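Visitor: have a look at this prediction, sequence included:
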Amino acid sequence: MRQLLASLALVLPLAATAGPVNVLTNGGFESTKLTNGQWQVYGSLEGWNLVSGSGIEVRRNVAGAAKEGQNYIELDSYGNSAMSQSLTNLTPGAEYELSFWYSPRAGVAADSNGLQVLWNGQVLSVLTANGLGLNAHQWVEYHFEVTAQQGLNTLGFASVGRNDSLGGSLDNVSLVQAVPEPASLALFGAGLLGLGFTRRRRA
C-alpha cells in the first residue's frame, strides 16, 4: 500500500504537468532554409507531401512575417495547391487537438484567401478573411478536436478560391493528444487507491 501511494505521488504530478507533444513533423516549416526576404516553391517539404497543384510556397519575411520562427507557407503558389501529412503513430480512438495560425494575405480580397482544412479526407472548415486594407499579417489561431482512426491518419490543407497565385498564409501547425481533465486524473488516482485497498483486503 505504501508503495502504491508513493507511486501515485510521483505519477499524478507528472501527468498533470507533462507538456503536450506535437506529433507532426515540421509543423512550423522551419526545416527549409531560406535567406531573409526569400521565397521558394517546393514539390514537398519535410513531413509534408504535395497532393495537388503547382507546389508549396515557403516564405521568409516576404509579404508578411511568420507567426512563429522564420518561415510560413502559402498554398496558392503559382496556383491553388494542396498538401498533407500522413501519420501512423496515433492512438486509435484517441482525441487530438489540432491547432494552427492563419492569416489573409495583405492587400488581397477574401475570395482569394481561402484555406481548406481536412482530417482523413473530411473537410473540417474552410477559412477565409479579407486582407484589403491590411499592410501586414493578421494572424488568428484556430483549434479543432479530431479523433484518430485505426492505421493511417491524414491531415491536409488546401488553397481554395481564386486561382491567382495570391492566397492565405499558414504557420505553426500542431497536433497533440488531448490531456485528461484534472477530474479524470483524480478519478484515475482514486481507482488506483481502490485497487490498492482491494488487494490489501484480499491479502
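Guide: Arrived safely, thanks for sending.

Visitor: hey, let's count contacts and neighbours off CA atoms from now on
Guide: Will do.

Visitor: and the residue nearest in space to the middle of the chain, what is it in contact with?
Guide: What sits nearest the mean C-alpha location of the chain, by C-alpha atoms, centre = their mean, is residue 174, with 2.7 Å. The contact partners of residue 174, by C-alpha atoms under 8 Å, 6 or more residues apart in numbering, come to 22, 23, 24, 27, 97, 98, 99, 100.

Visitor: so how do I select the buried members of the residues you listed in ChimeraX?
Guide: To isolate the buried ones among the contacts of residue 174 in ChimeraX, judged by 16 or more other C-alpha atoms under 10 Å, type:
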select :24,27,97,98,99,100
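
Visitor: thinking again about what came up before, and the residue nearest to the centre of the chain, that one's in a strand?
Guide: Yes. Per DSSP: H, G, I helix; E, B strand; the rest coil, residue 174 lies within a strand segment.

Visitor: all strands for the protein, in order.
Guide: All strands of the chain, identified by DSSP state E, fall at 39-42, 44-45, 48-52, 56-60, 71-74, 82-87, 95-103, 114-119, 122-127, 140-147, 153-160, 169-177.

Visitor: use this one as the comparison:
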Amino acid sequence: MKYITAAIAALAFSSLSNANLITNGGFESPDINSGWTYQLDDLPGGWEGDNIEVWKTGFNGVNSFAGDQHGELNAHPNDGTNFSIFQTFNTVDQADYDFSFAYRARNNNSESFLLEIFTDTSDLFSMIFDDHTTSAWSTFSDVFLGTGELTTFRFTSINPNSGTVGNFLDAVTVEGEVASVPEPGSLALLAIGLIGLGISRKNIRA
C-alpha cells in the first residue's frame, strides 16, 4: 500500500515544468493594422490595468523591441492618478523566477516608472527605472524567489504620473517553475488502478 500512496503523490506533485508566466508580454494582442490603439481596462488574455495602449512597430518612428507591437504605460488619463498595468500568477515556493523586459522613453528622457513584484503577504522586488531614453530600447533582467502564493507583476508610471506620453514596454517575461496538479478524476482513476493491481498481486501470492 505504501508504494501505491507514493505513486499517487508523485503524480500529483511531480508535474512541474518551466514556462513563461506572463501572457501577451510583447503586446502582440490585439493585433492592430497600423498606428496605435488602447483598451480601457485590459488586453485579451493578459494585462489588466489603466487604459493600456498598444503601438504598431514603426509608428511615429519607434520600432518595437521584438515582434510587431509594443505597449505604452501612460495613456488617456481620466482621474489624474498614476497608471498601472499588471498580471497575477501562481509561483512555486522557494523556486527561482527569471524576469526580463525592454523599456524606452516616449516623450523625453526624464520619464520613469516603478516595477513591483509582490504577493498579499510579501514584497519580492521593487525598483524605479529612470535611466531610459527616447533614442533606443534598454533592457533589464533579474531574479525573484517564489513563495507558493499568487504573485503580481506590476508597472506603475511615475513621470508623468498622468498624461498621454510616457514609457514604452516590450518583451516582458517571467520564466520559472509551474506546478500542474492533475484533475481529481485522474487521480481517482489512478488510485483505483493501483489498488486493483495491489489486490491482484496479493491474491497471486496467496
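Guide: Thanks, I have it. Worth saying up front: this structure is predicted, and the values here are computed from it rather than measured.

Visitor: counting contacts, what elements does the host helix or strand of residue 5 of structure 2 pack onto?
Guide: Taking DSSP states H and E as the definition, one finds residue 5 of structure 2 inside helix 2-13. Packed against helix 2-13 of structure 2, as judged by 3 or more C-alpha pairs under 8 Å, 6 or more residues apart in numbering; DSSP states H and E, are the following elements: helix 184-205.

Visitor: for the helix it packs on, name the packing helices and strands.
Guide: So helix 184-205 of structure 2, by 3+ C-alpha pairs under 8 Å, 6+ apart, packs with helix 2-13.

Visitor: next, format the strands of structure 1 as TSV and append distance to residue 12 of structure 1.
Guide: Formatted as TSV, the strands of structure 1 follow (distance: least, C-alpha to C-alpha, whole Å):
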stretch	distance to residue 12 of structure 1
strand 39-42	45
strand 44-45	39
strand 48-52	36
strand 56-60	42
strand 71-74	37
strand 82-87	29
strand 95-103	20
strand 114-119	32
strand 122-127	34
strand 140-147	25
strand 153-160	30
strand 169-177	18
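
Visitor: quick one, which of those gets closest to residue 31 of structure 1.
Guide: In terms of C-alpha to C-alpha, the element of the strands of structure 1 nearest to residue 31 of structure 1 is strand 44-45, at 8.1 Å.

Visitor: show me the contact partners of the closest one.
Guide: Contacts of strand 44-45 of structure 1 (C-alpha under 8 Å, 6+ apart): 29, 32, 50, 55, 56.

Visitor: which of those has the largest number of neighbours?
Guide: residue 56 (28 neighbours; other C-alpha atoms under 10 Å).

Visitor: picking that back up, the helix holding residue 5 of structure 2 relative to helix 184-205, how many degrees between them?
Guide: 160 degrees (axes from the mean of the first three to the mean of the last three C-alpha atoms, to 10 degrees).
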